[in-house]
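Visitor: Quick one, structure for this:
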Amino acid sequence: MTAPRPSSRAVRRRGETGTLSLLEDLDHAVFRSVARMSTPVLDEPLRRVSDFADFSKPWFLVAGALTVFGGSRGRRAAVAGLSAIGAASLVVNQPMKKAARERVRPDRHFHGVPVRRWVRMPTSGSFPSGHSASAAAFAVAVGGVLPGLRPPLRVAASVVAFSRVYTGVHYPSDVLVGATVGVLAGRLAARLALRRRPPTDLTVRGAS
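Guide: Just a heads-up that it's a prediction; the model follows:
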């Protein structure tokens, strides 16, 4: 008697499970590679960056400076940036984290993250990274309104995102997905800001 052939749906599910397993293995492998980086000179700076980025403090400070010193274009960029943070945070911290609540934070002991890098481990789920989402959202939104600020803001956002993996509180996929959400929110916010009243000069004085 021959065994029943699995249905196409069962085969598809097995394939999806296998793919997810491979992606998770790759995710963990990259995380371990970062954990084992012998770069003690970066430990303290990146730990401080990761801590300082809590509650989007860097982006609120930049938005404040743009509001005070950037004129009407600066204020428009600040509003776009903060709006993008709000939208990205709402998407990440509500439906996405709730849907992926089973994704636990990395085990820093198990993966060998040096203790000197550690920051406070958040109690929320690991997926996706809220810090990365906020950083990308602000950088893309403000950079869309003020192109002169695009390079430094993107570098700053990338450093914040990498610091979350380096300090051991997020897997790389958490950061990549969070940053993707942030980019989408930032583009939408910049588009709305420019559509409302396109500025004639999109550079900040002294930043072009």
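Visitor: switch to C-alpha atoms for all contacts and neighbour counts from now on
Guide: OK.
Visitor: contacting residues around the residue most central in space within the chain?
Guide: The chain has Ser132 as the residue nearest its centroid, 1.5 Å off, counting by C-alpha atoms, centre = their mean. Ser132 sits next to Ala157, Val160, Ala161, Val175, Leu176, Gly178, Ala179, Gly182 when contact means C-alpha atoms under 8 Å, 6 or more residues apart in numbering.
Visitor: Most neighbours of all the residues you listed, which one?
Guide: Comparing these by number of neighbours (other C-alpha atoms under 10 Å), Gly182 comes first, having 33 neighbours.
Visitor: Test my guess that that residue contacts Ala137.
Guide: Yes - counting by C-alpha atoms under 8 Å, Gly182 touches Ala137, with 3.9 Å between them.
Visitor: any common contacting residues for the two?
Guide: Ala84, Ile85, Ala88.
Visitor: Out of these, grab the one that's most surrounded.
Guide: Ala84 (32 neighbours).
Visitor: I am assuming that one contacts Ala137, so please confirm or correct that.
Guide: Yes - with contact defined as C-alpha under 8 Å, Ala84 counts as touching Ala137 (5.3 Å).
Visitor: which neighbours do these two share?
Guide: Shared contacts of Ala84 and Ala137, defined by C-alpha under 8 Å, 6+ apart, comprise Gly182, Ala185, Gly186.
Visitor: I have a second one here; can you model it like the first so I can compare?
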Amino acid sequence: MDLTIMHWITQAFQSPAMTAVMRFITGWGNLGALWIGFAFYFYFIKKDRRTAAFLLLAVVLTWTLNDLLIKQLVDRPRPFMTHAELPALISQPTSSSFPSGHTATSFAAMMILFACGGLYRWLGLGSAVLIAFSRIYLHVHYPSDVLAGCLVGICVGALCVKLMKQHRLKPAHDTPEK
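Guide: I've put the predicted structure just below:
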């Protein structure tokens, strides 16, 4: 099923212009750049340090769980390594394929932005979906890697949103009793 989807995406969408766009979009996910950018925006522009902190927490927790634990345990080769007809359309990543780290981090951060509501919800969701699609398009992940990354990210993001809501309920400082 993975290969069928990848071949269909290649046949339906691949062009030099689309490849350039997908390279640009996948770059947003490199080292969590887009999500760290959102954290800086919330910290310095919106003066919302809590959201900034939870965005960074989501990125760090996702990277730790996904890249340092799950990828090491599964150790799945990337599509371009085992299917010559699907060459990597970016410089070849050296880590394992399952699950997609770009996707996991994107969906974890998206959950934080989704909790913020308004335009952030749609910017987060749209960016996460585009980054996830770019990983398949560029032949560096199977669709199942991306789906697993979505699940990891949503779970980590949901945990962070829960913690964020609990943090909101706590008083900003302790007041002495009279």
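Visitor: Drop the TM-score for these two in here.
Guide: For these two chains in superposition, a TM-score of 0.86 is obtained (TM-score structural alignment, normalised by the length of the second structure); 167 aligned residues with a C-alpha RMSD of 1.9 Å.
Visitor: Inside helices: which ones of the shared contacts of Gly182 and Ala137 of the first structure?
Guide: The helices, defined by DSSP state H, take in Ala84, Ile85, Ala88 from these.
Visitor: In the second structure, what sits opposite the first one in the alignment?
Guide: With TM-score structural alignment as the criterion, Ala84 of the first structure lines up with Ala58 in the second structure.
Visitor: Surely its match and Ala108 touch.
Guide: Yes - counting by C-alpha under 8 Å, Ala58 of the second structure does reach Ala108; the two are 5.8 Å apart.
Visitor: ok so, going back, can you tell me which of the contacts of Ser132 of the first structure is closest to Phe31 of the first structure?
Guide: Ranked by distance to Phe31 of the first structure (C-alpha to C-alpha), the contacts of Ser132 of the first structure are led by Val175 at 11.2 Å.
Visitor: Who are the contact partners of the equivalent of the closest one over in the second structure?
Guide: For Val175 of the first structure, the aligned residue in the second structure is Val146 (criterion: TM-score structural alignment). Contact analysis of Val146 of the second structure by C-alpha under 8 Å, 6+ apart lists Phe98, Pro99, Ser100, Thr103, Ala104, Ala132, Arg135, Ile136.
Visitor: Map the fifth one onto the first structure.
Guide: Using TM-score structural alignment to pair residues, one finds that Ala104 of the second structure aligns to Ala133 in the first structure.
Visitor: what distance separates the helix or strand where that match lies from the centre of its chain?
Guide: Element membership for Ala133 of the first structure, per DSSP states H and E: helix 130-145. Between the centre of helix 130-145 of the first structure and the centre of its chain there are 9 Å (C-alpha atoms, centre = their mean, to the nearest Å).
Visitor: Check the second structure for its longest helix and report it.
Guide: In the second structure, taking DSSP H as the definition, the longest helix is helix 143-169.
Visitor: List the buried residues of that one.
Guide: Within helix 143-169 of the second structure, the residues scored as buried using 16 or more other C-alpha atoms under 10 Å are 143-161, 164.
Visitor: what's the answer for stretch 36-52 of the first structure, then?
Guide: Asp43, Leu46, Arg47, Arg48, Val49, Ser50, Asp51.
Visitor: and what of stretch 118-134 of the second structure?
Guide: By neighbour count with 16+ other C-alpha under 10 Å, stretch 118-134 of the second structure contains the buried residues Tyr120, Arg121, Gly124, Leu125, Ser127, Ala128, Val129, Leu130, Ile131, Ala132, Phe133, Ser134.
Visitor: So what touches that stretch?
Guide: Contacts of stretch 118-134 of the second structure (C-alpha under 8 Å, 6+ apart): 22-23, 25-26, 28-29, 102-103, 106-107, 109-111, 113-115, 146.
Visitor: By residue count, which helix of the first structure is the longest?
Guide: Per DSSP H, the first structure has its longest helix at helix 8-35.
Visitor: Can you list the buried residues in that one?
Guide: His28, Val30, Phe31, Arg32, Val34, Ala35.
Visitor: quick one: which of those residues is nearest to Pro95 of the first structure?
Guide: Distance to Pro95 of the first structure, by C-alpha to C-alpha, is smallest for His28 among these, at 24.1 Å.
Visitor: now the nearest residue to the closest one once chain neighbours are set aside: how far from Pro128 of the first structure?
Guide: Closest residue in space to His28 of the first structure, ignoring its immediate chain neighbours: Tyr171 at 7.0 Å, by C-alpha to C-alpha, 6 or more residues apart in numbering. Per C-alpha to C-alpha, to the nearest Å, Tyr171 of the first structure is found 9 Å from Pro128 of the first structure.
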